[in-house]
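Engineer: Take a look and give me a structure for this.
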Amino acid sequence: MNFHRVLTAAIAGAMLLCSGLLQAAQTYKMDTAGSHAFIQFKIQHLGYSWLLGRFNTFEGEFVLDEANVQNSKVNVTIDVASVDSNHGERDKHLRGKDFFDVSQFPKATFVSTKIEKTGDKTAKITGDFTLKGVTKPVTLDAVYVGGGKDPWGGYRQGFEATTQLRLKDFGIDYNLGPASEVVDIYISVEGIRQ
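Structural biologist: Below is the predicted model:
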């Protein structure tokens, strides 16, 4: 038996094993505690201006499989009562039955069902989004922002994503005018590896 061949095969096997370990799927918790994660929305007001807001309280995680992106997963739970449009009376109205009806439907959720890589740093994330008791498929256009070690000994990965939702699809039919039937969603998340 040729010692050189055995050694070469052993080294190659070890490298493949290490490569597989490095590429293994990792779970990341969204850094909401450090305010490095945001869910924001934008909708036209009467067709004259834009109303901007966000949800202050949510939690979620994602599993990132860098070698096989299609095997990655995302799930998020939003406290809908945390809606914040920078106007107390309007937020009270948004929490009521005309809009989110948070007393009956306090949570909104997103659970991914399919992830398709579309470029070096882009993907389409399709999942079931539940709001006001209605579940519909929604697709997010996601962009990888970056990842690496943080100053506290952890490891982070960051993404942003956008989508649009038609309010009537989720049982919100309050008449805001034809320019206000669709809301733009912007998401920015930084996850800490668990």
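Engineer: alpha carbons only for contacts and neighbour counts from here, please
Structural biologist: OK.
Engineer: show me what contacts the nearest residue to Gly191 once chain neighbours are set aside?
Structural biologist: For Gly191, ignoring the flanking residues on the chain, the nearest one in space by Cα to Cα, 6 or more residues apart in numbering is Met30 at 4.2 Å. Neighbouring residues of Met30 by Cα atoms under 8 Å, 6 or more residues apart in numbering: 36-37, 59-62, 189-192.
Engineer: Alongside the first, I'd like the structure of this one:
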Amino acid sequence: MTVSKWALDKAHSSVDFSVRHMMISSVKGSFNEFSASIEADPSDLTTAKIEFTIELASVDTRNDDRDNHLRSADFFDVENTPTMTFTSTQITKKADDEYEVTGNLSLHGKTNQETFLVTFEGEGKDPWGNLKVGFSAEGKINRSDYGLSWNAALETGGVLVGDQIKVALQLQATKEA
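Structural biologist: Model (predicted):
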């Protein structure tokens, strides 16, 4: 294949996260609104250009009170910083279909370099002849690196919300004409 533009298929993609709660369990959530600009050769992602944007107000943990707290100034402050963005800067092949994608992650007014493990899941044509590709990505970020430091101490020791956020993406894209 050659480098092509790919349109994100949001109906077949997801952006999920999890974080430790009370040091004894994990809370999972998703972002329902996101977009991407992808220029890539799926058979060799090392030359890809990837920009990804998440609308933070679309956070969904299946609990309205928690979601509203996450949107507030204690966490995302969506009125002042409505999006989280990622722009790739370096992509290194680790195995046949696995890559380390490093880039600049901007959240809550701060930008840090983060690396995610990305797997090319394959390609195929849909029933209408459109070429589709699939990718999965996972990684971890520390929310305190982005100034998201709200927390509450627990009577038994420890804190209410963990610092490390696990991120998991499932992405499907369609080759643009």
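Engineer: Report the TM-score for the pair.
Structural biologist: Overall, the chain-to-chain superposition scores 0.92 on the TM-score scale (TM-score structural alignment, normalised by the length of structure 2); 170 aligned residues with a Cα RMSD of 1.4 Å.
Engineer: hmm, back to that, give the aligned equivalent of the residue nearest to Gly191 of structure 1 in structure 2.
Structural biologist: The equivalent of Met30 of structure 1 in structure 2 is Leu8 (alignment by TM-score structural alignment).
Engineer: and what of Asp128 of structure 1?
Structural biologist: Checking TM-score structural alignment: Asp128 of structure 1 goes with Asn104.
Engineer: Would it be right to say that that match lies in a strand?
Structural biologist: Yes: secondary structure of Asn104 of structure 2 (DSSP: H, G, I helix; E, B strand; the rest coil): part of a strand.
Engineer: pretty sure it is touching Thr89, no?
Structural biologist: Yes: in this structure Asn104 of structure 2 lies within contact range of Thr89 using Cα atoms under 8 Å: 7.1 Å.
Engineer: Where in structure 1 does stretch 78-89 of structure 2 align, residue-wise?
Structural biologist: Across structure 1, the stretch matching stretch 78-89 of structure 2 (TM-score structural alignment) is residues 102-113.
Engineer: Identify each buried residue in the matching stretch, please.
Structural biologist: 102, 105-113 (16 or more other Cα atoms under 10 Å).
Engineer: what do you get for stretch 113-129 of structure 2?
Structural biologist: By neighbour count, with 16+ other Cα under 10 Å as the criterion, the buried positions of stretch 113-129 of structure 2 are 114-120, 123.
Engineer: residues in structure 1 aligned with that stretch?
Structural biologist: Aligned using TM-score structural alignment, stretch 113-129 of structure 2 spans residues 137-153 in structure 1.
Engineer: Going by neighbour count, which residues in stretch 27-41 of structure 2 are buried?
Structural biologist: Neighbour-count burial for stretch 27-41 of structure 2 [16+ other Cα under 10 Å]: 28-32, 34, 36, 38-41.
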